[in-house]
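Trainee: Sequence and predicted model, in that order:
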Amino acid sequence: MYDVVNNYFEVDNKEHVKLNANENPYKIYELTKSLEDYELNRYPDNDALLLRETYGKCIGIKKENILAGNGSDEMINLIISSYISKGDTVITLEPDFSMYDFYTRRQGGNITKYKFFSGGNKFNIDEFISFAKSNNPRLIIFSNPNNPTGNVIDEVDIFKMLIEFEDIKVVIDEAYVEFYGKSMVSNIEKYPNLIIIRTLSKAWSMAALRVGFLIANNATIEEIKGNKVPYNINSISQSLATELLKYEETFKKNLDLIFRERKKVYKELVLLQEKYKIFKVYPSKANFIYGQFNGKYILNFLKELEFNNIKIRSFKDNYFRITIGSFNENKILIEVIKNFLGNIVKKKIVGEY
């Protein structure tokens, strides 16, 4: 179980091109507040009222339908600990965010995974429903867009899922939804079993503040909030996040930069894929690109990136995930990959993927 956490908390403080944690390389604005502006001798607002109200205005949801927490991780833990007991089954996707596994197992539950990604094939909702029903789940949870593939499940399929599993909670982790543009958040009243998770760590460029949200109808909020620990978001994170959420124009401009860079990086990688035929990359609706290398070259590829101080994430079966960085970071990345592939050609060891 703790291997999951060790991988998730991987830290490297050396200077490098950091494309492994799906962070936004662009800041919202330069902060000017000093620590003297905060009452550090006082506990923070237990209900994070101003933060919830400000975020609610951003997404068109009342603050009463929002819980705020110490990153979306706390919200995931809060949901799973509220509904899962020893022996209960949680259905998720394969692959998906590793912390679903961690929190489920900590509760004594069983995590069962539906294979979501198969060479970029479309999600089969009927097959998923059949699979899930055969496992009698207490909870369904998945990220949309999916982490790490960048694939998405269409709204029509999610609606069908919510109807078929109306007696259990269906949790959609929308950590990357701003890069996709299609949220289910407006459906929380229509579907009482729907719970949405959001974060400010990705598109909103606030990873260091650790602020996440749980969004659901009033009854679900009342069910869950009694399990929330008190004072779970410190005063500094609440204050800075509330202030930064007011910079929507900058936020939108930064998103446009990510979209532009995502399109460019994907196009460059596809050209290299077609030329060398030893790796594949897949279209993404998130701020990263997922791919798979020929097993013959994956270790050398990762070593080459590490030698050039470039950090990406690698997964089993030779898959990898590259976060979309800044213009300069992406330029360095593509140049290093081109040089690596060119050296393979010189050594005459290229083979079909």
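Mentor: That came through fine. Predicted, not measured: the structure shown is a model, and the values here were computed from it.
Trainee: CA only for contacts and neighbour counts going forward, please
Mentor: Fine.
Trainee: elements contacting the helix of greatest length in the chain?
Mentor: Longest helix in the chain by number of residues, with DSSP state H as the criterion: helix 248-276. In this structure, helix 248-276 packs against strand 279-282, strand 288-293, helix 327-346, with contacts taken as 3 or more Cα pairs under 8 Å, 6 or more residues apart in numbering; DSSP states H and E.
Trainee: Any figure for the gap between V281 and F301?
Mentor: 15 Å (Cα to Cα, to the nearest Å).
Trainee: Over to I125?
Mentor: Distance, I125 to F301, by Cα to Cα: 36 Å.
Trainee: Then N330?
Mentor: Taking Cα to Cα as the measure, N330 falls 16 Å from F301.
Trainee: Looking at those two, which is more packed in?
Mentor: Shown here are N330 and F301; by other Cα atoms under 10 Å, N330 has more neighbours (20 against 16).
Trainee: Quick check: the more buried one vs F159, distance?
Mentor: 37 Å.
Trainee: Ok, G56 next?
Mentor: Computed as Cα to Cα, the G56 to F159 distance reads 23 Å.
Trainee: Comparing the two, which residue is more hemmed in?
Mentor: Set G56 next to F159 and count neighbours by other Cα under 10 Å: G56 wins out with 17 against 14.
Trainee: mind listing the strands for the stretch 51-200 of the chain?
Mentor: All strands of the stretch 51-200 of the chain, identified by DSSP state E, counting those that start in this stretch, fall at 66-69, 89-94, 110-115, 139-143, 169-173, 194-199.
Trainee: between the fourth one and strand 169-173, what angle do the directions make?
Mentor: Spelled out, that is strand 139-143. If you take axes from the mean of the first three to the mean of the last three Cα atoms, to 10 degrees, strand 139-143 sits at 10 degrees to strand 169-173.
Trainee: packing partners for strand 139-143?
Mentor: The contact analysis (3+ Cα pairs under 8 Å, 6+ apart) places strand 139-143 against strand 89-94, strand 169-173.
Trainee: With distance to I80 and mean neighbour count added, can I get those strands in CSV?
Mentor: Below are these laid out as CSV (distance: least, Cα to Cα, whole Å; neighbours: other Cα atoms under 10 Å):
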stretch, distance to I80, mean neighbour count
strand 89-94, 9, 23
strand 169-173, 10, 23
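Trainee: next up, a second structure to put side by side with the first:
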Amino acid sequence: PGGEAVAVAPLPVIALGIDPAVALALTRAGLKTIGDLAARPGDILVARFGALLATRLRRVTGREDTRLTPRRAVAACMVERRFAEPVGRREDLLGALGLILGTAGATLEERGEGGRLFEASFFRTDGVVRRIGVETGEATRDAAALIRLFAEKMHLIDDPSDPGFGFDLIRLAVLRTEAQMQRQARLDGRGEADRETVALIDRLVARFGRDSVVRLVDRHSHIPERAEAMRPAIAVGATLAWPAMRATRPLTRPLQLFDPPQPIETLAEVPDGPPATFHWRRTTHQIARAEGPERIATEWWRDGESALTRDYYCLEDREGRRFWVFRQGLYGAETTAPRWFVHGLFA
């Protein structure tokens, strides 16, 4: 266990059990062994050869567990509380859950851990079980913060069509834990912004759902509209790092991008030169200055219209408005009728 990737690295790609045509295409691209594939980013493989190849690769290299697990995994920490009489009021259930969270927090503190995924199970007297899950952006054992997250979801235990006879047992399971060191408070009060951001993300996720609160993450692509991706904010964390920008020259990328780029009608002095005028949104712009081109080729695995080369220009019209436009397709080499698009606006 743990050595699968090294063991299968020298095997040919056909050992993945993939379609022979896909294996031939990989071999022609220079990816002859499983080790060659494992060194490539997964999103590139999915874009070119489909999700099945990436799934087979994860399973063969041991990065995805394929065992059948009919039983639920044992929680890292579990605390429960029974009631002598059934409890039906939501406020009483939250109060009892707060006591349980305090007990679980003390147990986690002894281990030097914090929870990332919590599940509260409410057992009704007639055998019905209601479960509420809460996920946090970083390891925590703060009972007060967690009880606020559970309060956002307490409506899930209500069933107007079948109110039942109350709950006689609450069980809290900490399904995922991480190491958590004790934090030292700084005298200047700094360092709190990240924690406040994480707490805000946790509350928004609890209220609107995991997939409704997202943030941009850097993605390795030189194509402007593919240079970032949307990921659930709770999975990325508040300490997201972006590549540092050099401030030695003006920005080469606009602050506002259009996705997708918007087509424009242009008039140029030469076919492969910058436009002298262009018409966009019922307005004709007379170009006073132009800088470029900056040539950007598409990824090698893409085909069709999206595979055409782009020549980008920074344009400034006579009113001082600045645009980022590109010509799609090399004139004469890739197409006889290249198209123009405006991709962004500079401030």
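Mentor: On my side now, so go ahead. Not measured: the values here are computed from a predicted model.
Trainee: tm score of chain vs chain?
Mentor: TM-score for the superposed chains, counting by TM-score structural alignment, normalised by the length of the second structure: 0.21, backed by 125 aligned residues with a Cα RMSD of 6.9 Å.
Trainee: those strands in the stretch 101-250 of the second structure, which residues are they?
Mentor: Listed in chain order, the strands of the stretch 101-250 of the second structure (DSSP E, counting those that start in this stretch) span residues 113-124, 129-140, 167-179, 214-218, 228-232.
Trainee: what angle separates the fourth one from strand 228-232?
Mentor: For strand 214-218 of the second structure and strand 228-232, the angle between their directions (the same axes, to 10 degrees) works out to 140 degrees.
Trainee: name the helices or strands packed onto strand 214-218 of the second structure?
Mentor: Packing partners of strand 214-218 of the second structure (3+ Cα pairs under 8 Å, 6+ apart): strand 228-232, helix 233-236.
Trainee: List the contacts of the shortest one.
Mentor: Read that as helix 233-236 of the second structure. Outside of helix 233-236 of the second structure, the residues within contact range by Cα atoms under 8 Å, 6 or more residues apart in numbering are E135, T136, G137, V198, I201, D202, V205, R210, V213, V214, R215.
Trainee: if I pick F341 of the second structure, what's in contact with it?
Mentor: Contacts for F341 of the second structure (Cα under 8 Å, 6+ apart) come out as P261, Q262, P263, I264, V325, F326, R327, Q328.
Trainee: Let's have these in CSV, adding neighbour count, secondary structure and distance to V60 of the second structure.
Mentor: Formatted as CSV, the contacts of F341 of the second structure follow (neighbours: other Cα atoms under 10 Å; DSSP: H, G, I helix; E, B strand; the rest coil; distance: Cα to Cα, whole Å):
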residue, neighbour count, secondary structure, distance to V60 of the second structure
P261, 15, strand, 40
Q262, 14, strand, 43
P263, 17, strand, 45
I264, 16, strand, 48
V325, 25, strand, 45
F326, 29, strand, 43
R327, 25, strand, 43
Q328, 22, strand, 40
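Trainee: What is the nearest of those residues to P293 of the second structure?
Mentor: For the contacts of F341 of the second structure, the minimum distance to P293 of the second structure (Cα to Cα) is 8.5 Å, reached by F326.
Trainee: Pretty sure the closest one sits against H343.
Mentor: Yes - taking Cα atoms under 8 Å as the definition, F326 of the second structure is a contact partner of H343 at 7.2 Å.
Trainee: CSV please, covering the strands of the stretch 51-200 of the first structure and showing distance to I221 of the first structure.
Mentor: Listed next are the strands of the stretch 51-200 of the first structure as CSV, based on distance: least, Cα to Cα, whole Å:
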stretch, distance to I221 of the first structure
strand 66-69, 7
strand 89-94, 20
strand 110-115, 24
strand 139-143, 16
strand 169-173, 12
strand 194-199, 9
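Trainee: Nearest to N7 of the first structure, out of those strands?
Mentor: N7 of the first structure lies closest to strand 89-94 among these, at 16.7 Å (Cα to Cα).
Trainee: ok, back up a step: most tightly surrounded among the helices and strands packed on helix 248-276 of the first structure?
Mentor: Among those, the stretch with the highest mean neighbour count (mean count of other Cα atoms under 10 Å) is strand 288-293, at a mean of 22.
Trainee: tell me what it is packed against?
Mentor: helix 248-276, strand 279-282, strand 319-323.
Trainee: Quick check: buried residues in the first one?
Mentor: Same thing as helix 248-276 of the first structure. For helix 248-276 of the first structure, a neighbour-count test (16 or more other Cα atoms under 10 Å) marks 250-251, 254-255, 257-259, 261-262, 265-266, 269-270, 272-273, 276 as buried.
Trainee: need the contact list for the residue nearest to V79 of the second structure when sequence neighbours are not counted.
Mentor: Ranked by Cα to Cα, 6 or more residues apart in numbering and with sequence neighbours excluded, the top spatial neighbour of V79 of the second structure is L172, at 5.2 Å. With contact set as Cα under 8 Å, 6+ apart, L172 of the second structure has these partners: M78, V79, E80, L97, I100, L101, F118, E119, A120, S121.
Trainee: before we move on, what about L97 of the second structure?
Mentor: I147, I170, L172.
Trainee: can you check F301 of the first structure too?
Mentor: F301 of the first structure touches F340, counting by Cα under 8 Å, 6+ apart.
Trainee: And it, how far from Y8 of the first structure?
Mentor: F301 of the first structure is 21 Å from Y8 of the first structure, by Cα to Cα.
Trainee: One more: F159 of the first structure?
Mentor: As for F159 of the first structure, its distance to Y8 of the first structure is 31 Å (criterion: Cα to Cα).
Trainee: likewise Y282 of the first structure?
Mentor: As judged by Cα to Cα, Y282 of the first structure and Y8 of the first structure stand 23 Å apart.
Trainee: What of K18 of the first structure?
Mentor: Distance from K18 of the first structure to Y8 of the first structure, by Cα to Cα: 15 Å.
Trainee: Neighbour count for these two, which is higher?
Mentor: More crowded of K18 of the first structure and Y8, by other Cα under 10 Å: K18, with 21 against 13.
Trainee: Disregarding residues adjacent in the polypeptide, which is nearest to that one?
Mentor: K311 (4.9 Å).
Trainee: residues contacting V46 of the second structure?
Mentor: Contacts of V46 of the second structure by Cα under 8 Å, 6+ apart are L52, L53, A54.
Trainee: please redo it, this time with the cut-off set to 7 Å
Mentor: Contact analysis of V46 of the second structure by Cα atoms under 7 Å, 6 or more residues apart in numbering lists A54.
Trainee: Which SSE is immediately downstream of the strand or helix carrying it?
Mentor: Here V46 of the second structure sits within helix 42-49, counting by DSSP states H and E. The first helix or strand that comes after helix 42-49 of the second structure along the chain, using DSSP H and E, is helix 51-60.
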